[in-house]
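S.K.: Turn this into a model:
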Amino acid sequence: MIVPETQIRTAVQDDDAALAELDRTTWSTLHAVLPAPTPGEPFFDERHGPGDYLVAVRGGAVVGYVRVVPPAPIASMAHVRQIQGLAVAESARGKGVARALLRAAMDRAREQGAVRITLRVLAHNAPARALYASEGFVVEGVLPGEMFLDGKYVDDVLMGRSLLG
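M.R.: The predicted structure is shown next:
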């Protein structure tokens, strides 16, 4: 359940430092496939700007984000959006922030004309998989041993759902 003081909004350039810090403090091989972000590294880059992110704000502080973008820049996939990252600060976990971000991402995708939304999640990330399943995402494929993290091969799970109805 979302706490009333949590607001979801589109990120702005001024969120860069807060999002970079959130990304560093929440980094874990439970969900991350890239190396840990380095201190001082900007969050936004030439491929993903503030408009690609929704942020959760509580008490004036950014406590979470979700990136929702087209999966590829081709016309035949214009009807699809993909979640490519979701993080919530430890202090805000268990308060419905991740669910609110996920629902806002689906709303944003619908507003952009998408009829389908997808994501990829590591198989060992049971809490995220449970959240996605509870919001109607289903497993549409598994790439066995696709990632090598912490000395182990980890399956990459593809999930998706319709945004119609």
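S.K.: going forward, measure contacts and count neighbours with C-alpha atoms only.
M.R.: OK.
S.K.: What residues sit buried inside stretch 8-19?
M.R.: Across stretch 8-19, burial judged by 16 or more other C-alpha atoms under 10 Å covers 8, 10-11, 15-16, 18-19.
S.K.: How many residues are close by V3?
M.R.: 12 (other C-alpha atoms under 10 Å).
S.K.: for it, what are its contacts?
M.R.: By C-alpha atoms under 8 Å, 6 or more residues apart in numbering, the contact list for V3 reads 95-96.
S.K.: A56 now?
M.R.: A56 makes contact with 6-9, 62-65, 97, 101 under the criterion C-alpha under 8 Å, 6+ apart.
S.K.: that older thread, Serialize the buried residues of stretch 8-19 to CSV and add fields for secondary structure.
M.R.: Shown next, in CSV, are the buried residues of stretch 8-19 (DSSP: H, G, I helix; E, B strand; the rest coil):
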residue, secondary structure
I8, strand
T10, strand
A11, coil
D15, helix
D16, helix
A18, helix
L19, helix
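S.K.: Is it possible to get the residues you listed out as TSV so that each row also shows distance to H31?
M.R.: Below are these laid out as TSV (distance: C-alpha to C-alpha, whole Å):
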residue	distance to H31
I8	22
T10	23
A11	22
D15	22
D16	21
A18	20
L19	17
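S.K.: One more sequence to fold, the one below, so I can look at both together:
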Amino acid sequence: MPETHTHPVLVRPAALPDEAALGELDRATWSTLHEVVPRPQPPYEPFFDERHRPEDFLVAEAADADGERRTAGYLRLVLPTPLACNSHVRQIQGLAVADWARGRGVARTLLRAAFAAARREGANRMTLRVLGHNTPARALYESEGFVVEGVLPGEFFLDGRYVDDVLMGRPLAP
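M.R.: Alright, predicted model coming up:
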């Protein structure tokens, strides 16, 4: 359930000073429920690099249990390819929410902010990939209008079992 008006979830574009908090959040939320890459190990790579630029991320902030506003989550929104014929599409390539902020509407708020940002950039379609066994994420995406558009069966071998790669998409009506 989204937070009340007294402690809203605020979404803003990421900036270079967010790197440490986003890297920490990324490592804290790592799980084979949604990751196909190995768990990050020290020394940690920078969160931002040539392929993961601050301008590709939206950051959610919310008040923690002590009322302090903190980084609660992030969403990475990019062009799926560099091709002009694909420039009407935006793709979500990462979404994370801090454990302390779960159940407060952070992911939904980030998704809706991504829809608005994509529309402002002229996009009319949004896509993403989600692991087949990530039932909570799939339910969230479906509740926000995404539909399954394809499945790559057994695409990944995680924790001793084969996991589907599910392709989802939705239109971005004005």
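S.K.: Please compute how far the lengthiest helix in the first structure lies from its chain's middle.
M.R.: In the first structure, taking DSSP state H as the definition, the longest helix is helix 97-111. From the chain centre to the centre of helix 97-111 of the first structure is a distance of 10 Å (C-alpha atoms, centre = their mean, to the nearest Å).
S.K.: again, but for stretch 60-74 of the first structure
M.R.: Taking the mean of its C-alpha atoms, stretch 60-74 of the first structure sits 6 Å from the chain's own mean (C-alpha atoms, centre = their mean).
S.K.: So which bit of the second structure is it matched to?
M.R.: Counting by TM-score structural alignment, stretch 60-74 of the first structure lines up with residues 69-83 of the second structure.
S.K.: thinking again about what came up before, what's the mean distance for the longest helix of the first structure versus the second structure?
M.R.: Using mean C-alpha distance after the TM-score superposition for the first structure, helix 97-111 of the first structure ends up 0.6 Å from its aligned counterpart in the second structure, as a mean over the superposed pairs.
S.K.: Give me the residues contacting the next helix or strand after that helix.
M.R.: Going down the chain from helix 97-111 of the first structure, the next helix or strand is strand 116-122, by DSSP states H and E. Applying C-alpha under 8 Å, 6+ apart, the contact partners of strand 116-122 of the first structure are 30-31, 79-84, 106, 109, 128-129, 154-164.
S.K.: From those, list the buried ones, please.
M.R.: 30-31, 79-84, 106, 109, 128-129, 154-161, 163.
S.K.: Just these: which are in strands?
M.R.: Of these, the ones assigned to strands by DSSP state E are 80-84, 154-161.
S.K.: got JSON lines for the residues you listed, with distance to P73 of the first structure too?
M.R.: JSON lines is the format used below for those (distance: C-alpha to C-alpha, whole Å):
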{"residue": "V80", "distance to P73 of the first structure": "11"}
{"residue": "R81", "distance to P73 of the first structure": "11"}
{"residue": "Q82", "distance to P73 of the first structure": "12"}
{"residue": "I83", "distance to P73 of the first structure": "15"}
{"residue": "Q84", "distance to P73 of the first structure": "15"}
{"residue": "V154", "distance to P73 of the first structure": "28"}
{"residue": "D155", "distance to P73 of the first structure": "26"}
{"residue": "D156", "distance to P73 of the first structure": "22"}
{"residue": "V157", "distance to P73 of the first structure": "22"}
{"residue": "L158", "distance to P73 of the first structure": "19"}
{"residue": "M159", "distance to P73 of the first structure": "20"}
{"residue": "G160", "distance to P73 of the first structure": "19"}
{"residue": "R161", "distance to P73 of the first structure": "20"}
